[in-house]
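A.B. asks: let me see the structure of the following:
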Amino acid sequence: MPTDDVTSPAQATRILELLWRHHLPAKSSTRGPKPGRTVDAVVAAGIALADRDGIGKLTTRAVAAELGMRAMSLYTYVPSKEALLALMVDAVAAEDAPLPTSAPPRERMIAIATGVRAELIAHPWLLEISPWRQVLGPGRMRRYENQLAAVDGIGLNDLAMDRAIAVLTDFATGNARLAVAAAGAGAQLSDADWWAVYGPELARLVPEDAFPLAGRVGTAAGEHHQAPADPDGAFAYGVATLVDGILADT
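C.D. replies: Coordinates of the predicted model:
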């Protein structure tokens, strides 16, 4: 039976070989029927299913159904769901748009965070996969190379370059999580409608003298945004401030 034990040496080798499959020497042809699908097709089907239905609906059986295959046949291509997720994450990273390496350093660094955020909003299921110990494939390795090229030569040492990318990624990820939550809530009730209901009630129930600053600032922000928050505006303000802080140390 297929195993999800990603800690076993055999499974680790299999996942890495799948991730780097296009960089390995071509195998000599073997006898027998040729596979009816490809690993690329399986990965694309997994991404399409997760984009449409969410990662909670991503199972090997569901991916096999997307391809018109029997569930057990899928293991001919990927050994486990965990392996499929690693391949999906790397395939999405491989689609990154180029970074503006000839632009001023500030624009380059903002572009790093903007790209991370856009990817997560386009594929919200990525937010449900732990980034810790994600296996590096060519897609993610190329992304890291491009991000490093975007900050290379601006006065940061190697460790600071890595940390700058990590901080920009973490900020973009946190903001993307809020943006995705806002989009999901908006599908049920628009922010303006929500604020029209809750804003007046909060003003009526919350004692002004108990929370003078929170009441004043929160009301001003809520009325301005007509929403509980403004993820897009917060990102623009935050990433600019963050980048200016990093550049101040160069």
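
A.B. asks: okay, CA-based contacts and neighbour counts for the rest of this
C.D. replies: Noted.

A.B. asks: kindly provide the distance from Arg37 to Lys81.
C.D. replies: Distance of Arg37 to Lys81, computed by Cα to Cα, to the nearest Å: 17 Å.

A.B. asks: the more surrounded of those two?
C.D. replies: Lys81 (19 against 14; other Cα atoms under 10 Å).

A.B. asks: the structure of the following sequence is requested for comparison with the preceding one:
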Amino acid sequence: MSLLWREVLPARPGVRGPKQTVSVDTVVRTGVAVADRDGYEKVSIRTVAAELGLRPMSLYTYVPSKEALIVLMVDAVAAEDAPISPELPVRERMSAIAGQVRTEILRHPWLLEVPPWRHVLGPGRQRRYERQLAAIDGIGLSDIDMDRVIAVLSEFATGNARMAVAAARSAHEMTDAQWWEVHGPLLQQVMPAEQFPISSRVGSAAGELHQAPGDPHGEFDFGLNRLLDGIESMIEVP
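C.D. replies: Here you go, the predicted structure:
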């Protein structure tokens, strides 16, 4: 916790450690770069130290463990969000909340592998929450409803981003056309249209449109608009 809030906590007088050749911020940025490039499982004290040209043991003078490094990395990427203009219409402000959460995960897919419950609150996450609340403050929601609106928008965006990331990874392994070429004949045999008439009809229509099992980007727009319709029914939109 003290590392997260290192910029605002007063320095402890009389406490000196070994002279540091890089900063904690540099260590965190390097960890993010490793995770973005190679994936969550590749982040380790040893890997980050090697990227910085340091010995693994020396990195412990900056962060005490991989777990602490991950906490700092999560908070650092949360600070990337741009402010949401209060001049925007309410619906666009709420849309921006969901859009920023989704964009963050698409930029940093390793976030999906970090346990989400009870993240340690650092300045990046806390300031983002403050900005999100400011975007919907004064529109007619109670404090509890404001918190829930942010949670619902964030959770929807996270779930959709998970599918978008999976689709992107799958495309690198096998195209949808290749997948159907391999598995299509068997599926036609075990799922005849006469036994599954509705799913065959709807699935064919969706597949024809998307040329893929799904369309995470279109589903995000569709789902978000339905969510915003429901939220707006609770408030008087200026």
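
A.B. asks: list the contacts for Asp152 of structure 1?
C.D. replies: Met161 (Cα atoms under 8 Å, 6 or more residues apart in numbering).

A.B. asks: which residue in structure 2 aligns with it?
C.D. replies: Structural alignment (TM-score structural alignment) places Asp152 of structure 1 against Asp137 in structure 2.

A.B. asks: please enumerate the helices of structure 1.
C.D. replies: For structure 1, applying DSSP state H gives helices covering 9-19, 39-53, 60-66, 81-93, 105-122, 138-151, 158-188, 191-205, 212-225, 231-248.

A.B. asks: mind giving me the packing neighbours of the first one?
C.D. replies: Counting contacts by 3 or more Cα pairs under 8 Å, 6 or more residues apart in numbering; DSSP states H and E, helix 9-19 of structure 1 is packed against helix 81-93.

A.B. asks: would you check the span in structure 1 matched by stretch 212-228 of structure 2?
C.D. replies: So stretch 212-228 of structure 2 is aligned with residues 227-243, judged by TM-score structural alignment.

A.B. asks: oh, I was asking about stretch 161-171 of structure 2
C.D. replies: Using TM-score structural alignment, the partner range for stretch 161-171 of structure 2 is residues 176-186.

A.B. asks: so which bits of the matching stretch are buried?
C.D. replies: Ala176, Arg177, Leu178, Ala179, Val180, Ala182 (16 or more other Cα atoms under 10 Å).

A.B. asks: re the thing from before, which one, of the helices of structure 1, ends up nearest to Thr30 of structure 1?
C.D. replies: helix 39-53 (17.5 Å; Cα to Cα).

A.B. asks: farthest from the middle of structure 1: give me that residue.
C.D. replies: Most distant residue from the mean C-alpha position of structure 1: Asp209, 42.3 Å away (Cα atoms, centre = their mean).

A.B. asks: distance of the corresponding residue of structure 2 for Met69 of structure 1 relative to Leu69 of structure 2?
C.D. replies: In structure 2, Met69 of structure 1 lines up with Leu54, judged by TM-score structural alignment. Noted for Leu54 of structure 2: a distance of 16 Å to Leu69 of structure 2, by Cα to Cα.

A.B. asks: name the residue in the two with the higher neighbour count.
C.D. replies: Leu69 (24 against 15).

A.B. asks: once you drop chain neighbours, what's closest to the more buried one?
C.D. replies: Distance criterion Cα to Cα, 6 or more residues apart in numbering; nearest residue to Leu69 of structure 2, sequence neighbours excluded, is Val63 at 6.2 Å.

A.B. asks: residue in structure 1 paired with that neighbour?
C.D. replies: Counting by TM-score structural alignment, the partner of Val63 of structure 2 is Val78.

A.B. asks: next one: that match from Val206 of structure 1, what distance?
C.D. replies: Distance from Val78 of structure 1 to Val206 of structure 1, by Cα to Cα: 56 Å.
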